[in-house]
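*Asks:* This is a predicted model, with the sequence first.
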Amino acid sequence: MDSKTVLKAAVKAADDKKAEDIVVLNMQGISLIADYFLICHGTSEKQVQAIARELKSTAEQLELDVKKIEGFEEARWVLIDMGDVIAHVFHRDERSYYNLERLWGDAPMENIQRELAP
């Protein structure tokens, strides 16, 4: 399955659980670990975990092997490694502190509005 298809499903899954400020960085040619970083946040630990569970469930429905999930119990920064797409689900407070968008500032942002349209 191509990374763009996985990305679209992941964006939809995060949006379905009311993830806020969903951003996708195109990491192709910038990072060897993934084609895309999906970054979003929730406003509580329960919401962060719900978003992470939905992303994992979506990956499994696509018959993807979720390589690793880190930080689920703490629910401050959960990383879901789906191969070519890595999702970073933050608690709102942690997102502004780590500011991955600035850290990877040379990565272009993907337009995900079509995936978020009702």
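*Replies:* Everything's here; your move. Residues are numbered from 1 along each chain as shown.
*Asks:* rest of the way, CA atoms for contacts and neighbours
*Replies:* Will do.
*Asks:* Could you verify that V78 is part of a strand?
*Replies:* Yes. Secondary structure of V78, determined by DSSP: H, G, I helix; E, B strand; the rest coil: located in a strand.
*Asks:* For S44, which non-adjacent residue is closest in space?
*Replies:* H91 (6.4 Å; Cα to Cα, 6 or more residues apart in numbering).
*Asks:* Comparison target below:
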Amino acid sequence: MRSRSTSDPEAIREFAIEIARTLSESKCSDVILLDVRGRSQVCDYVVIASGTSQRQMRSSAQEIEDIGKARDQHPYRTNSDESTTWVVVDFVDIVTHLFEPDQRLYYDLELLHADGKRVDWSRPEGSRPAPRAPRAAATDSDA
């Protein structure tokens, strides 16, 4: 039976970010992470990415499964269509979709989850954007 985990919400978020980063490092493109808590009855986070080949998508799926197992977050299910144009790795709290680009456009899961909040996974955990340099004050010679 599919049941939500009792994991700490911050740990789930960190795992979702790790999945997104791993897919990006695996050369998947257009990786997005959506926070759908309170908007979806199925999961808390959705990760969507495009792969360039069946082999890449399968190996990327295996890599995030291995990361999940190392975190004691075993996938509930992993499915792919017959020709591997769409791979789903379901960790219950986080569902990851890997598509070939044409299939991604066709199914348009971004539209389905349009009310989800995008999560910026590109910055290292705990880091903040660099502070802006102070603007130089205008002097009489600038006028």
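*Replies:* Yep, that arrived. Being a predicted model, the structure only gives us computed values, none of them experimental.
*Asks:* on that earlier part again, the residue nearest to S44 of the first structure: neighbour count?
*Replies:* Other residues near H91 of the first structure number 24, with proximity taken as other Cα atoms under 10 Å.
*Asks:* and the spatially most central residue of the first structure, which of the three is it?
*Replies:* For the first structure, the residue nearest the mean C-alpha position is A87 (2.6 Å; Cα atoms, centre = their mean). Using three-state DSSP, the structure places A87 of the first structure in strand.
*Asks:* Just give the nearest non-adjacent residue to it, would you?
*Replies:* Closest residue in space to A87 of the first structure, ignoring its immediate chain neighbours: L38 at 4.6 Å, by Cα to Cα, 6+ apart.
*Asks:* What's that neighbour aligned with over in the second structure?
*Replies:* L38 of the first structure maps onto V47 of the second structure when the alignment is built from TM-score structural alignment.
*Asks:* repeat for M82 of the first structure
*Replies:* Residue correspondence to the second structure (TM-score structural alignment): M82 of the first structure is matched to F91.
*Asks:* can you pull the contacts of that match?
*Replies:* With contacts defined as Cα atoms under 8 Å, 6 or more residues apart in numbering, F91 of the second structure is in contact with G68, Q73, H74, P75, Y76, R77.
*Asks:* Among those, which ones are in strands?
*Replies:* Of the positions in the contacts of F91 of the second structure, R77 sit in strands, assigned by DSSP state E.
*Asks:* Same list (the contacts of F91 of the second structure) but as a markdown table, adding distance to A114 of the second structure and neighbour count.
*Replies:* Output for the contacts of F91 of the second structure, formatted as a markdown table (distance: Cα to Cα, whole Å; neighbours: other Cα atoms under 10 Å):
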| residue | distance to A114 of the second structure | neighbour count |
| --- | --- | --- |
| G68 | 26 | 18 |
| Q73 | 27 | 18 |
| H74 | 28 | 16 |
| P75 | 25 | 18 |
| Y76 | 25 | 14 |
| R77 | 24 | 13 |
